[in-house]
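> sequence and predicted structure, then a few things I'm wondering about:
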Amino acid sequence: MRLPGLDVPRESRLLVFIGLVDAIGTGLYIAGFAVFFTRSAGLSATEVGVGLTVGNACGLVALTPIGMLADRIGPRAASILLHLWRAAGFAAFAFVGDFVGFLVVSCVVGIPTRAIDPVSQMYVDRHIGEDLRVRVMSVMRVVYNIGFSVGGLLTTVILVVGTRPAFLVIVLGNAATFLLAGILLARVPLLADDPPDRRTARGWPRSLRQGRYLVVTGLNAVLVLNTTVLTLGIPLWIATRTDAPPAVVGPLMVLNTVLVVLLQVRLSRGTDTREGGVRALRRAALAFAGCVLVLALSGLVNSVGAVIAAVVATVLLTFGELWHFAGRLSVSYALAPRERQGEYLSVFWLGSAAALMVGPVLITVGVVDRGAFGWLGLAAVFVATGLAIGPAVAAAARQLAAEQPEAEVVRGAA
C-alpha cells in the first residue's frame, strides 16, 4: 500500500528505497547500541558516552573538508565512499573489546556519519534538479522515519533473544545496510556529477570567510534546538515539573512520528524557492515559540491540563519541525554556489551538528532547571530568530552575489 502524497518521479524510486534501507539499519543501531556496547562489548556507560562524544567531535572537524572533497570528486563517488566507510566502521565495532579500540572505531565512524547529510543533500540536487529536490528530500524524510521505526522494532526482538550473536546483528546489520546502500547508489541516475571544470579551492574555505552566511547558519542552529526540546526537554519537564504521568512521553513521541509521516511532504509545498524557504523558517520559529510557551504553562495546571498542554506543545513543535526541515533545505540550497555546493552545505550542517552537541546542556541547565522562566526565555530566542532570518538570508545572498569566485580558485592541474 502506498502512502498518500509520497509519489516521486520514477527515476527517484531507487533513491527513496536506498533511504529506507539506510534508515532501517540506523534505527536498528540507535535503539540497541547502548545495550550492545555495555552488555556485549563489556564497556561502561561512561566509556560509551566518552567514545561517542569524541567520535562526534572528529566528525565535526572533518565535515567541511569532506564537503570540499565532494565538490572535487562529485557527489556519486563521495556518497558511495561514505556509505562503504560507514559499513566498514560499523563492522569493526563487532571486534571491539576494550575502551581504546572503541575510541578508535568511534572516530572512524563519526567522520562519515556526520559528513553523509550534506553530501546526500548535494546528491539529491544533482539527481533530480532544483524544482523537485525539496520534495524528494521530504519524501525521503518520511521514509527515514518509517525505516527508523522498523529498525527499532527489530532491535526489540534482538534484545529479547539476548545472546552475543543476536547482539552482533545490531552493528553488523547496520553495516550490511550501508554496504547495500553504497552498491545501489551507483545505479541512481544523476543529471550532473562532477564539477564541469574540476576546479579546486585555494586556502581556507570561502564559506567560513563570509560572515553573513555564517549568521544564517547560526540562526538555523538555534532552530535546530527543537530536536533537543522534543527528545530531552519535554520528557524531563513532564517527569519533574508537571503533574502529567511520565508514561505520556512515549505516546507523544509516536504522535510526532505519525505527524511527520503524514504531513512532511504536504507542508514542504511552496518551499522550493529561497523566499518560500524563509517563510517556512519564520513559521517554524513561531511554532517553536508557541510550543515552549505552552510548556511553561503546563507546570501550572493539574494532571489533565498538563497532559493536554503536552499534546498541544508536541503538535506545535512537530509543525515547526516540518516547516524547519523544508525551509532549511531551500535556504541552504539557495545560498550554496554551484561549484562549492558540498563545502557550503557542509558548513550549514556544521552549525546544526554543533547545536545538537550543546543542545542537551542548554535545554537542561538553561531551560528546564530554570522552570517556566527558562521556557519564556527560549520562546523569546525563537521569536527573535524568526524575525532575523529573512534579513539575514537576504544579506547573505547579496554577499554571495558580490563574490568573484574566479579570483579564489585555481585549476586542479595548476
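That came in fine, so what should we check first?

> from here on, just use CA atoms for contacts and neighbour counts.
Noted.

> where do the helices sit along the stretch 201-350 of the chain?
Assigned by DSSP state H, counting those that start in this stretch, the helices in the stretch 201-350 of the chain fall at 211-224, 226-228, 234-241, 249-267, 274-298, 303-334, 341-366.

> closest to Ala91 out of the ones you listed?
Closest approach to Ala91 among those is made by helix 341-366 (24.3 Å; C-alpha to C-alpha).

> re the thing from before, out of the helices of the stretch 201-350 of the chain, which gets nearest to Gly74?
Of all those, it is helix 341-366 that lies closest to Gly74, at 8.9 Å by C-alpha to C-alpha.

> next, the angle helix 211-224 makes with the closest one.
Between the axes of helix 341-366 and helix 211-224, defined by axes from the mean of the first three to the mean of the last three C-alpha atoms, to 10 degrees, the angle is 50 degrees.

> okay, pairing it with this:
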Amino acid sequence: MPQPHSRASWRYTVAMLVDATGSGMYLPLSLLYFHYVTGLPLPAVGATMTVAALLGVVSNPLAGILVDRYGARTVVIGGYLLRSAGFGGYLLVHNQVEMFLAVVLVAFGDRTFPPSIQALISEIAQGTARDRLIARQKSLRNGGLGIGGLTASVLLGVGHNSSYHLVVGLDSVSFVLAAVLIATVPSVVARTRGAGRPSRKGGYRTVARDRSFVRLTLINAPLALCYMTLSMVLPVYLTQTLRTSTGVPGMLYALNTIGIAVVQIPLTRLVIRRARTRTAALGGAVFALSFLLFASSALLPGQGPLLGCLFLATALYTTGELLHSPATSALATGTAPAELRGRYMAFYQLSWALPSAAAPTLFTAGLALSPTGLWLLLATLASGSALALLRMEHRLPEAAVRPWTRDAVPAAVVPAAVVPAPTTVSPVGSRS
C-alpha cells in the first residue's frame, strides 16, 4: 500500500503548523489591532473588514482556475505571499483607506487557500494516505492555533503598541516561512496528461453538469453549518438561556480544541478502512445527537447535571467533527478529476463559504425565536445530510469512497521524478 513520501508529508505538515501558529497569533486581535494602533473606531474597523472579506470571495473561483492552469503549489505559495504582504502592510496603516488595501490583500490570500490546499493534498498523497495527511493537518492546525493564541496573549500582556506590531510582523514572517516550506514539498503522485492545463471544454460549466459532485456539495452545506455552532450559538445559549457562568463557554471550547488536537490522528487510523461516505455520515449523526443533548440540557435541574450534559454534548460534537472533517475532505478531493481539480475544489468550497455567510443571521434569528427549536433544526439538518450521504454512495467513484481498493494497485502512483517526458505530462497530480 503506497504511503505519502515522508519528506513530502512532514514538510507539508510543518508548513501547516507554521501557518496555524501565525494565524493563531493574529486571531485574538483581528479587530483590536487597528483600533488600538490606528485609533479607528471599532464600527469602522468592523465595516472595513467585512467589505474586504466580501470582495475576497471573488478570489475563490479565480483560485480554482489558477490551480488548473498553474498548479496547486503555485497558488498556495502565492496566497501565502499575498497574506504576508498584507500583514506587512498592517504595520504601515494610518487611516481607513490604507487599512482597506491591506485587509483586501489578506482576504484574497485567505480565500485562495481552501481550494488550492485541497488540490495540493491530492499531489502529495493518494488513497488512505490522504486521509491520514488531512487528519494530521487538522490535529496540528488546532495545536498551532493554540500555540499562536498563547504566544499572542503573552506578547500583548506588555500592553504597548509595539507588542501589536510585533505580533503582526511575526505573522507576516510566518506566511513567508510556510511558503518556503511548501515550495520544497515534493510531489509524489503520478502526473497525468492534461492536468494542470487550462480546460478548453467548459471549465466551471463542466463542474456544474457533474450532478453527483453538485449533490455532494449541497449535502455538505448543512453539515458545514454545524461547525459554526460552537462559536456562534453555544456562548449565547449558555449565558442567556441557561444562565451559566461566562467561563463555561471557554471551557467547552477548550475541550473541543484539545480533543481535536489529541484524538484526530488515532481516530482516523481507527476508521481508515471504512467507506468515507459512511464515516462522514456517522459524523453527521453524532452531530445530530450532540444537538439533541444541547436542546435537552435546558430541562435539567441543578448545575451538576447541567454541566455534565453540556460536557457530554460537547464531547459528542467534537467526535462528530473528528469523523466528518477528514472523510468529507478526502471524499471531495478524490471525486474531482485531476484536470479540473482546482475548479472542483473551488466549487466545493461554496458549501462552506455560503453557510458561513448565512450563519450569523440564521443563528441570531433562531435564538430569538426558540433556542430549543434551533438545536432541533440543526439536528434535523445534520441527520438529513448524513442519510443523503449514505444514499448517494453508489453514485461516487469507488476509489474516492473506498480508497484502499486503489491502494492495492501500485502502478497508480509513480514518483514525479521518474515521469519520463516533460512534454507529454503536466504538473498536477493524477486523478484519485
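Perfect, I can see it now. Nothing here was measured: the structure is a model prediction, and the numbers come from that model.

> before we move on, the earlier item: any chance of the helices of the stretch 201-350 of the first structure in JSON lines, plus mean neighbour count?
Compiled in JSON lines, these are given as follows (neighbours: other C-alpha atoms under 10 Å):
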{"stretch": "helix 211-224", "mean neighbour count": "22"}
{"stretch": "helix 226-228", "mean neighbour count": "22"}
{"stretch": "helix 234-241", "mean neighbour count": "19"}
{"stretch": "helix 249-267", "mean neighbour count": "17"}
{"stretch": "helix 274-298", "mean neighbour count": "25"}
{"stretch": "helix 303-334", "mean neighbour count": "23"}
{"stretch": "helix 341-366", "mean neighbour count": "22"}
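
> of all these, which one is nearest Phe37 of the first structure?
Minimum separation from Phe37 of the first structure across the helices of the stretch 201-350 of the first structure (C-alpha to C-alpha) falls at helix 341-366, 21.0 Å.

> ok, then the element right after that closest one?
helix 372-402 (DSSP states H and E).

> got the angle for that next one vs helix 234-241?
Here helix 372-402 of the first structure runs at 160 degrees with respect to helix 234-241, directions being taken by the same axes, to 10 degrees.

> for helix 372-402 of the first structure, packing partners?
The criterion is 3 or more C-alpha pairs under 8 Å, 6 or more residues apart in numbering; DSSP states H and E, and the helices and strands that helix 372-402 of the first structure contacts are helix 211-224, helix 274-298.

> got these as JSON lines, with distance to Ser12 of the first structure columns?
Converted to JSON lines, these look like this (distance: least, C-alpha to C-alpha, whole Å):
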{"stretch": "helix 211-224", "distance to Ser12 of the first structure": "28"}
{"stretch": "helix 274-298", "distance to Ser12 of the first structure": "23"}
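
> tell me which of those helices lies nearest to Ala402 of the first structure.
Judged by C-alpha to C-alpha, the one of those that comes nearest to Ala402 of the first structure is helix 211-224, at 12.3 Å.

> comparing the closest one with the second structure, how large is the average distance?
Superposed on the second structure, helix 211-224 of the first structure shows a mean distance to its aligned partners of 1.8 Å (mean C-alpha distance after the TM-score superposition for the first structure).

> and for that helix, what's in contact with it?
Applying C-alpha atoms under 8 Å, 6 or more residues apart in numbering, the external contacts of helix 211-224 of the first structure come out as 207-208, 284-285, 324, 328, 335, 347-349, 351-352, 354-356, 382, 385, 388-389, 392-393, 395-396, 399.
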